[in-house]
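1. quick one, structure for this:
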Amino acid sequence: MNQVKSKFYYGWIIVLLTFITLLVSAGIRSMPSVLMIPFQEEFGWSRGEISSVASIGILLYGLVGPFSAALLLRFGIRKVVLLSLSVLAVSLALTPFITALWQFDLLWGLVSGLATGMMANVLGVTVSNLWFVKRKGLVVGMLTASAAAGQLLFLPLLAKMTSDYGWRYAMYTAVAGILAVFVIVAIWMKNHPSEVGAAPYGTDEIVQPTPFRGNLFLSPIQNLAYAMKNKTFWLLAGTFFFCGFSTNGLIGTHLIAACGDHGMVEVAAAGLLAMMGIFDLFGTTISGWLSDRFDSRWLLFWYYGLRGLSLLFLPYALTATPAMLVVFSVFYGLDWIATVPPTAKLAGETFGKEKSGMIFGWIVVAHQIGASTAAYGAGVMRDWLGSYSQAFVIAGFTCFFASLMAIRVKRHLTERKGPAVQA
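-> All right, here's what the predicted structure looks like:
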């Protein structure tokens, strides 16, 4: 029976499993924003010191992406995800026993950063490339939105548990979530449509996966060298640097602490991030739908421009009424990570299906370098100046610059030919 023509396509199960995996990974990755104040009170660490750990984790989360793409193709989605979940669970289970900053650095800066990086945007792009020919933009949008959903589900719960029972109980709850995901991935995850006798969605031909013959460590580097010769790569990487600088590195890491500076309790501030997650869940999914139909360059122009306006508004919202923070959360949340589907599409158009996974992974590295810079820089600025306002304003203006960079990207509607580098 042809699976593509049947009423139900198993690829949507894979999308659901990937969504859940990325949801939990994103929820775990956002925990430092909840831990910042409790760690400051219990251990006496400064905002800058705690931010440095988050910064390292964010950076490694991005750096592992291109190599994750190679591992996913070499060993399959199921094995890589199960290994990553196992390492992440061990990291979190050991965290309640830390007593020194270097231990927090090791478990959250290094181990957790590497483990969650294996389950980042590259996983979503790999799934869409292997299982879908049509609806790729929608699938990438849905999987990208999982980060918002993870924030939506995890942050209020973890903040409430931290407030009522202490951060250690919140950590154990996160471990339980990871173990639950491990079980369902082990049972139902498949690596390729051919494993269930199906063709990629949008085609009728059942094909076998192309064996990965490249070097796991050299292939990502070779793809980077190839991409660096293309102006489009630098423009996409540059815009994504500013994307990370203005999202998870800044708002994702510091908004709860910034609200605390203005008298808002931690649980309420986490609720604002959760609200952003609700709107980003819709915004990013719609962005994927739009990227299948409209020029991705102009979508990025508007996304970055509107985000810049919202960040310039934030310092006022923090000192005004709570209603203004709600307005910010809605407006900002709608395009929190809506930039991913059009960026991934432009990378695919420029570099082709075979190379786009790893090259997009390198573009994500630029995103995480920007996020890492903001995570650490905003914490240091807060220690020096006593406020986050300057960091929010700087991020707003960088978004305007990113919007101008986006419209300079040249579209390539046919795949470019490049060196025979396995991707």
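2. from here on, just use CA atoms for contacts and neighbour counts.
-> OK.
3. check contacts around the nearest residue to V326 once chain neighbours are set aside.
-> Closest residue in space to V326, ignoring its immediate chain neighbours: L272 at 7.0 Å, by Cα to Cα, 6 or more residues apart in numbering. By Cα atoms under 8 Å, 6 or more residues apart in numbering, L272 lies in contact with L325, V326, S329.
4. following up with a second sequence; could you model it the same way so I can compare the two?
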Amino acid sequence: MDKIALDGMDRKWVVAAGAALAIVVAGAFSTLAGLLVGPLHQELGWSRSAIGLGSLVNMIVYGATAPLAAALMDRIGMRRVAAGALVLVGGGALLTTTMTAPWQFTLYWGVLVGLGTGATATTFAATVTERWFVARRGLVAGLLTAASVVGQFVFLPLLSWVIDGWGWQAAAYGLALAAAGALPLVYAAVRDPGAEAGAGATAGVTGGPVLVRAKGTVNFLRTGPFWLLAVTFAVCGASTNGVMWTHFAPAAHDHGMPVTVAASLLSLIGIFNVAGTVASGWATDRFDPRRLLGAYYALRGASLLALPLLLSATVDPPLVAFTVAFGLLDVATVPPTIALCRAHYGTGAPVVFGWVSAAHQVGAGSVAYVGGAVRDVFGSYDLVWVGAGVLCAGAALLALVIDRGQRQQVAPERQLTA
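-> Sure, this is the predicted structure:
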């Protein structure tokens, strides 16, 4: 292998590493809201539904930003979008420390943090994968998705410990500092293929073609596969971000479990998320993604239906088994969903997946809000877990009727060579 080819190989993995860092940092903001429910309710006297409204806005803005960010990356480049996202999440976290009213949580966390996390969502991972990699796209998508999982769950015990010892404001300051520290590293690492003469990137997927696809979004909205993918991914959001990331810690606390212990269980879910997502990426390169999705949703639904029977003040083997199972299934849906977007929409897949991700966040935000309202009215989250499990059963059936589509092949003349 000559030096130019080796440099190209190095470059795409440097870009992937920089993207992973941005995704990890932004991901840490995605789950902090679940740890803030108790402190904001107790210290500021806000209702859970008012706090849930901020989470709803955050997730909807997150989802709406994803497809727009994909088109913006096409216009100004991935580097600037990723750097801007880190500025937004850091600034939003700092502003939350000055809150005195619920509307400020909705603005600072809901809008600003939602914009930043949305710009570094799974659409960002799909864009990096599409632009820089030809082979092993499923595996790379799984790895970058796992980076999001690391940010969302691995740091939860630390954030919970900080909140328990120094207050929720200290956790917000810590995340803002993390965003500031990651900013120069991400800016140095992330590049677009057109900015380098690196080998291994895919030509023809940067610039015009993707933007044209974005302008033609109305055409995607007229296709059956898009709506089936959007609905199933909305259920994915409802049964992960909506219930687990937002309500698991307060629900466990209702059963007498310390929040720090509940956060540790969420962290354990995150650890197994990494394994499950990478394994799903590997499987997506080899098996029918529709069947994978059907199996993932069915098993996730069964686990959620069992959860009300497992929650208690202590951690016992059945609850640990749930944690492991849910972790393996939690984000495993992403690689096959990206693969189905690519099979149906070719090089426009990152933008289309952005809109599918928007549905994910609408589902997540709706259940985050409804979950808080149900807890206020009934004094329990049991109905929320059961409802999420039933939704997963429906998603499993819908996944099996998605048309497989025609996998898009990248012609040799469309690849950058040394």
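5. quick one: TM-score?
-> After superposition, the two chains reach a TM-score (TM-score structural alignment, normalised by the length of the second structure) of 0.93; 407 aligned residues with a Cα RMSD of 1.9 Å.
6. what subset of the contacts of L272 of the first structure is buried?
-> L325, V326, S329 (16 or more other Cα atoms under 10 Å).
7. test my guess that the first one contacts P315.
-> Read that as L325 of the first structure. No. If you go by Cα atoms under 8 Å, L325 of the first structure and P315 don't touch, sitting 9.6 Å apart.
8. helices of the stretch 51-200 of the second structure, residue ranges please.
-> For the stretch 51-200 of the second structure, the helices defined by DSSP state H, counting those that start in this stretch cover 78-96, 102-105, 114-119, 122-132, 137-149, 156-166, 168-189.
9. what is the first one packed up against?
-> Based on contacts counted as 3 or more Cα pairs under 8 Å, 6 or more residues apart in numbering; DSSP states H and E, the elements that helix 78-96 of the second structure packs against are helix 3-44, helix 48-76, helix 114-119, helix 168-189.
10. quick one: which of the ones you listed is nearest T96 of the second structure?
-> For these, proximity to T96 of the second structure was assessed by Cα to Cα; helix 168-189 is nearest, at 7.5 Å.
11. what's the angle from that closest one to helix 78-96?
-> Relative orientation of helix 168-189 of the second structure and helix 78-96, computed by axes from the mean of the first three to the mean of the last three Cα atoms, to 10 degrees: 170 degrees.
12. check the fit of helix 168-189 of the second structure onto the first structure and give the mean distance.
-> Following superposition, helix 168-189 of the second structure is found to deviate from the first structure by 1.0 Å on average (mean Cα distance after the TM-score superposition for the first structure).
13. beyond the lengthiest helix in the first structure, next helix or strand please.
-> Secondary structure of the first structure per DSSP state H: the longest helix is helix 340-385. Using DSSP states H and E, the next helix or strand after helix 340-385 of the first structure towards the C-terminus is helix 389-406.
14. so which bit of the second structure is that following helix matched to?
-> Mapping helix 389-406 of the first structure onto the second structure (TM-score structural alignment) gives residues 382-399.
15. tell me the buried residues in that stretch?
-> 382, 384-399.
16. which outside residues touch it?
-> Against stretch 382-399 of the second structure from outside (Cα under 8 Å, 6+ apart): 228-229, 231-232, 235-236, 238-239, 243, 290-291, 293-298, 300-305, 307-308, 371, 374.
17. do that again at 6 Å, thanks
-> T232, S239, R290, L293, G294, Y297, A298, G301, L304, L305, P308, G371 (Cα atoms under 6 Å, 6 or more residues apart in numbering).
18. tell me the one among those nearest to T333 of the second structure.
-> So of those, ranked by how close each gets to T333 of the second structure (Cα to Cα), first place is L293, at 6.0 Å.
19. and the gap between that closest one and R286 of the second structure?
-> Distance, L293 of the second structure to R286 of the second structure, using Cα to Cα, to the nearest Å: 14 Å.
20. of the two, which one has the most company?
-> Each of L293 of the second structure and R286 has its neighbours counted (other Cα atoms under 10 Å); L293 has more, 27 against 10.
21. so what corresponds to that one in the first structure?
-> In the first structure, L293 of the second structure lands on L300 (TM-score structural alignment).
22. how close does the residue lying closest to L88 of the second structure once chain neighbours are set aside sit to Q152 of the second structure?
-> Take L88 of the second structure and drop its neighbours on the chain: the residue closest to it by Cα to Cα, 6+ apart is G116, 5.1 Å away. Going from G116 of the second structure to Q152 of the second structure by Cα to Cα gives 14 Å.
23. more crowded one of these two?
-> More crowded of G116 of the second structure and Q152, by other Cα under 10 Å: G116, with 31 against 25.
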